[in-house]
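>>> predicted model follows, preceded by the sequence.
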Amino acid sequence: MSTESTDPVEPPDTVATASEETEVPASEETETDESPKQNKWLKPVIVAVLAVILVGGGVYALTALNGTKVGDCVSASPKDVDKPDGEWNLSSKSCGDTAATHRVAAVLKSAEDPCPAEGIYEAVNAGGDIMCLMPNLAEGNCYTSGDDGAFKKENCTTESPVKIVKKVDGLPEEGTVCPEGSSELRFSEPASVYCMGVHEGS
């Protein structure tokens, strides 16, 4: 005769998994080529601009998203320039607008995902979506870096501007596309290279 128990088996208690806090992705460091020896005068200018832009990298909260998507341009700046890791203002702009400081390069699925590896990106929390913003640059324009770390379009007669002397789509071999006397600023998404020089009249 079977001795197997016929007592009902209670199902195991369901364990609720607590939501884990996601860590803020660290800012991506810019990979830059060493300037040729004859271009040493240019390097301090480029380095100074990039250093300011990279200060305070992280995930920021923004307002006024207005349905911004990949490829769109925005005006983005911290509400308090002394607190770049705090809340930011964001508004959609035409990419040709001088107020358009950034372009949306990518939208991440999770805050744990990093922005593209190569380039200068700001990871921002825009209404729950994590967006990677890149500087809105255009060939032939001159820029300076503001207190908020963004490239700002200026007249090329402005003191010590950085000029985008050439823009190339794709990511060709390093050191093969920019004119002598300029430095490469490379972005992996969207794949592009900006050749940064100093305006001849500055």
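Perfect, I can see it now.
>>> contacts and neighbour counts: CA atoms only from here.
Noted.
>>> quick check, central residue of this protein?
Y121 (1.4 Å; Cα atoms, centre = their mean).
>>> grab the nearest non-local neighbour of it.
Using Cα to Cα, 6 or more residues apart in numbering and skipping residues adjacent in sequence, the residue nearest Y121 is M134, 4.8 Å away.
>>> now the helices for this structure?
43-54 (DSSP state H).
>>> ok, back up a step: so who does the residue nearest to Y121 touch?
By Cα atoms under 8 Å, 6 or more residues apart in numbering, the contact list for M134 reads 102-105, 119-122.
>>> from what I can see the residue nearest to the centre of the chain touches L133, true?
Yes. Under the criterion of Cα atoms under 8 Å, Y121 makes contact with L133 at 5.2 Å.
>>> so how far is stretch 47-55 off the chain centroid?
Distance of stretch 47-55 from the chain centroid (Cα atoms, centre = their mean, to the nearest Å) equals 12 Å.
>>> buried residues in stretch 149-168, which are they?
149-154, 156, 160-167 (16 or more other Cα atoms under 10 Å).
>>> so which of these are in strands?
Using DSSP state E, 151-154, 162-167 are the members of these that sit in strands.
>>> pipe the residues you listed into a markdown table and attach distance to G96 per row.
Compiled in a markdown table, those are given as follows (distance: Cα to Cα, whole Å):
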| residue | distance to G96 |
| --- | --- |
| F151 | 14 |
| K152 | 12 |
| K153 | 10 |
| E154 | 13 |
| V162 | 18 |
| K163 | 16 |
| I164 | 15 |
| V165 | 17 |
| K166 | 17 |
| K167 | 16 |
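>>> against that first model, consider the following:
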Amino acid sequence: MSNPVDQEQSQAEPKRRKSLPIWVIALVAALVLAGVGFGAYQVFFADDTAAPGECASVSGTDDAAKLTIVDCAEKSATFKVALKKDKAETSCPEGAYRELRDEKNLICLMPNFVAGTCYESDEANQAFKVGSCESPEAIKITKVINGTTDPSGCPNSNGLGYPEPKTVFCIETPGVS
């Protein structure tokens, strides 16, 4: 049987809450600060523009052109990012690159041509879009040769070369007799 005095003392004394150890508080504070720092970096310093090798679609023209990264297998993936340079650079390498500028970068785009596919001009976006091989304006990509700018590997040496990355697109015009 318990002592009534002990019961009164235990009821009168409130239970003390244990405080968190200082190391737990420090760890939580460090994680919060790291999260805030990472968020600030992403907003102010991260370069979220396209990276070389990524595929893209472009909408709009001239200074209003907008680059959107898309999966390379999508029909809308008419361009591939060839190079990304500092905005201070004057131009892309010699070749038929489409140049876009943003606040930080000069982005050099090349066609995302696929061998065996026909394309038609998309004047509004200074690009080619997948089209019918029956069209008189169509071009057909017969072969893509990576690692060179020499079109001699194409039938009749009919190729379009890009120096960076070194790529040749072998072209024929199926709609022209």
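Perfect, thanks for sending it. Keep in mind the model is a prediction, meaning the values are calculated, not measured.
>>> can you pull the TM-score for these?
The TM-score (TM-score structural alignment, normalised by the length of structure 2) is 0.65; 130 aligned residues with a Cα RMSD of 2.3 Å.
>>> structure 2: which residue goes with the residue nearest to Y121 of structure 1?
Using TM-score structural alignment, the partner of M134 of structure 1 in structure 2 is M110.
>>> swap in E189 of structure 1?
In structure 2, the residue equivalent to E189 of structure 1 is E164, according to TM-score structural alignment.
>>> list the contacts for its match?
Going by Cα under 8 Å, 6+ apart, E164 of structure 2 touches 82-83, 93.
>>> same check for those residues, but in structure 1.
Retained in structure 1: 82-83, 93, out of these (criterion both residues aligned by TM-score structural alignment, their matches' Cα atoms under 8 Å).
>>> and these, which of them are buried?
For the kept ones among the contacts of E164 of structure 2, buried by 16+ other Cα under 10 Å: 82-83.
>>> from the kept ones among the contacts of E164 of structure 2, pick the one nearest G39 of structure 2.
Nearest to G39 of structure 2 among those is L83, at 27.1 Å by Cα to Cα.
>>> isn't the closest one up against L109?
Yes. Under the criterion of Cα under 8 Å, L83 of structure 2 makes contact with L109 at 7.1 Å.
>>> and the strands in structure 2?
Using DSSP E, the strands of structure 2 run over 55-59, 66-70, 79-86, 98-101, 105-111, 118-122, 127-130, 139-146, 159-163, 166-172.
>>> how about the contacts made by the corresponding residue of structure 1 for A51 of structure 2?
A51 of structure 2 maps onto K69 in structure 1, with residues paired by TM-score structural alignment. By Cα under 8 Å, 6+ apart, K69 of structure 1 lies in contact with 104, 107.
>>> distance of K69 of structure 1 from L90 of structure 1?
12 Å (Cα to Cα, to the nearest Å).
>>> give the residues shared as contacts by those two.
By Cα under 8 Å, 6+ apart, no residue touches both K69 of structure 1 and L90.
>>> enumerate every residue touching V52 of structure 1.
145, 147, 149.
>>> just put those in TSV and tack on distance to D85 of structure 1.
Output for the contacts of V52 of structure 1, formatted as TSV (distance: Cα to Cα, whole Å):
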residue	distance to D85 of structure 1
S145	18
D147	14
G149	12
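>>> was I right about K163 of structure 1 contacting E200?
No. Here K163 of structure 1 does not reach E200: they are 9.2 Å apart, not a contact under Cα under 8 Å.
>>> how about the counterpart of E122 of structure 1 in structure 2: what's its closest non-neighbour residue?
Matched to structure 2 by TM-score structural alignment, E122 of structure 1 sits across from R98. Of all residues not flanking R98 of structure 2 in the chain, L109 sits nearest, at 5.0 Å (Cα to Cα, 6+ apart).
>>> how about the closest residue to L137 of structure 1 other than its chain neighbours, what does it touch?
Setting aside the residues directly before and after it, L137 of structure 1 is nearest to I164 in space (Cα to Cα, 6+ apart), at 7.5 Å. By Cα under 8 Å, 6+ apart, the contact set of I164 of structure 1 is 137-142, 194-197.
>>> how close does I164 of structure 1 sit to G197 of structure 1?
Distance, I164 of structure 1 to G197 of structure 1, by Cα to Cα: 6 Å.
>>> ok, A48 of structure 1 next?
Counting by Cα to Cα, the gap from A48 of structure 1 to G197 of structure 1 is 13 Å.
>>> the more surrounded of these two?
G197 (25 against 11; other Cα atoms under 10 Å).
>>> list the contacts for the equivalent of V162 of structure 1 over in structure 2?
Here V162 of structure 1 is matched to I139 in structure 2, going by TM-score structural alignment. Contact analysis of I139 of structure 2 by Cα under 8 Å, 6+ apart lists 118-120, 133, 171-175.
>>> equivalent analysis for A50 of structure 2, please.
A50 of structure 2 neighbours (Cα under 8 Å, 6+ apart): 69, 81, 84.
>>> so which of those residues is surrounded by the most neighbours?
Within the contacts of A50 of structure 2, most neighbours by other Cα under 10 Å means V81, with 22 neighbours.
>>> give the contact list for that one.
Contacts for V81 of structure 2 (Cα under 8 Å, 6+ apart) come out as 50-56, 107-110.
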